[in-house]
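Visitor: only the shape, not the letters, is given here:
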């Protein structure tokens, strides 16, 4: 059992965060790409609950075991497309937290694959998973029990 149970969290808090998830989901960004980014950021942040969740979501979307197992070392493989690599680089740079502005070398490659609007959505999605990671690490929700909605 965690420090703070799901029932202890103010209901409006998760409702507002879910509203942002819905907003992001309505963008033109692919669910698979967003989930890949969410899993990688959760790995970086060492959030067991979110790693479990996004691993299961990706499996449900048809992601391969090989790519899932290699995501933590994605720079060392050829399993990820250039677009995915650009997103993972961007997400990692934003998630590592620095006092400096995001370098052009990280931002500029995004423009080859995404519109400015999509980059806005992607930025929000990265910020959002970092928020979820921090909440789950603080509340200590139990990992391993997440079930994908609609999965059998």
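Guide: Perfect, I can see it now. A quick note: this is a predicted structure, and the numbers were derived from the prediction, not measured. Numbering: from 1, shown residues only.
Visitor: every contact and neighbour count from this point should use C-alpha atoms.
Guide: Will do.
Visitor: can you tell me the SS state at the most centrally placed residue in the chain?
Guide: For the chain, the residue nearest the mean C-alpha position is residue 38 (1.3 Å; Cα atoms, centre = their mean). Here residue 38 is helix, with the state taken from DSSP: H, G, I helix; E, B strand; the rest coil.
Visitor: got another one to weigh against that:
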């Protein structure tokens, strides 16, 4: 696979805008691993190899178990996710798969039982950000494999990584 173009350098202002969105999400107060789980799940749904590679590496660097990573695409059938994670994953799937439908009331009710209004808006913005990153990386064929985790959990890392970076 060969990249079509480097969208970051082709439009530095667009990259700056996306980076600001991802930075907000990173600092919004939601749990790091929860955000990375929903980013990974959305990337699986969208088929974004670059983002799957990135968020899997981020989760491993943050201490996530291999078992939970392997079972993420079957989270409904797995006992290894909390009620809060389940609600976030259900919300992530519903918001990502909007084609000719809305987000069902039962999904909204479930996520509202685990998140306050501010956190739900921030979680939804995280979904907007990862869906956007997926679309950029898929459209321009960003080649997976070179990403190195930069989370605060990595040895010697001082910052966190932005999707697509």
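Guide: Thanks, I have the structure now. Since this is a predicted model, take the numbers as computed values, not measurements.
Visitor: now the residue nearest to the centre of the first structure: how far from residue 92 of the first structure?
Guide: 10 Å (Cα to Cα, to the nearest Å).
Visitor: who are the packing partners of the top helix by length along the first structure?
Guide: The longest helix of the first structure (DSSP state H) is helix 116-139. Applying 3 or more Cα pairs under 8 Å, 6 or more residues apart in numbering; DSSP states H and E, one finds that helix 116-139 of the first structure contacts helix 11-25, helix 31-44, helix 48-60, helix 82-95.
Visitor: in the second structure, what stretch matches that helix?
Guide: Counting by TM-score structural alignment, helix 116-139 of the first structure lines up with residues 117-140 of the second structure.
Visitor: re earlier: touching, the residue nearest to the centre of the first structure and residue 128? I think so.
Guide: No - the pair residue 38 of the first structure / residue 128 is not scored as a contact, 9.1 Å apart, by Cα atoms under 8 Å.
Visitor: give me the mean deviation of the longest helix of the first structure from the second structure.
Guide: Compared with the second structure after fitting, helix 116-139 of the first structure has a mean deviation of 0.6 Å; criterion: mean Cα distance after the TM-score superposition for the first structure.
Visitor: can you pull the buried residues of that helix?
Guide: Of the residues in helix 116-139 of the first structure, 118-119, 121-122, 124-130, 132-134, 136-137, 139 count as buried by neighbour count, 16 or more other Cα atoms under 10 Å.
Visitor: can you check stretch 15-27 of the second structure too?
Guide: Neighbour-count burial for stretch 15-27 of the second structure [16+ other Cα under 10 Å]: 15, 18, 19, 21, 22, 25, 26.
Visitor: just the closest of the residues you listed to residue 108 of the second structure, please.
Guide: Residue 108 of the second structure has its nearest neighbour among the buried residues of stretch 15-27 of the second structure in residue 25, at 20.2 Å by Cα to Cα.
Visitor: before we move on, back to that, look up how far residue 4 of the first structure lies from the residue nearest to the centre of the first structure.
Guide: 23 Å.
Visitor: likewise residue 93 of the first structure?
Guide: 30 Å.
Visitor: same deal with residue 64 of the first structure?
Guide: For residue 64 of the first structure relative to residue 4 of the first structure (Cα to Cα), the value is 34 Å.
Visitor: which of these two has more neighbours?
Guide: residue 4 (14 against 10; other Cα atoms under 10 Å).
Visitor: which residues does the more buried one contact?
Guide: For residue 4 of the first structure, the contact set (Cα atoms under 8 Å, 6 or more residues apart in numbering) comprises 139, 140, 141.
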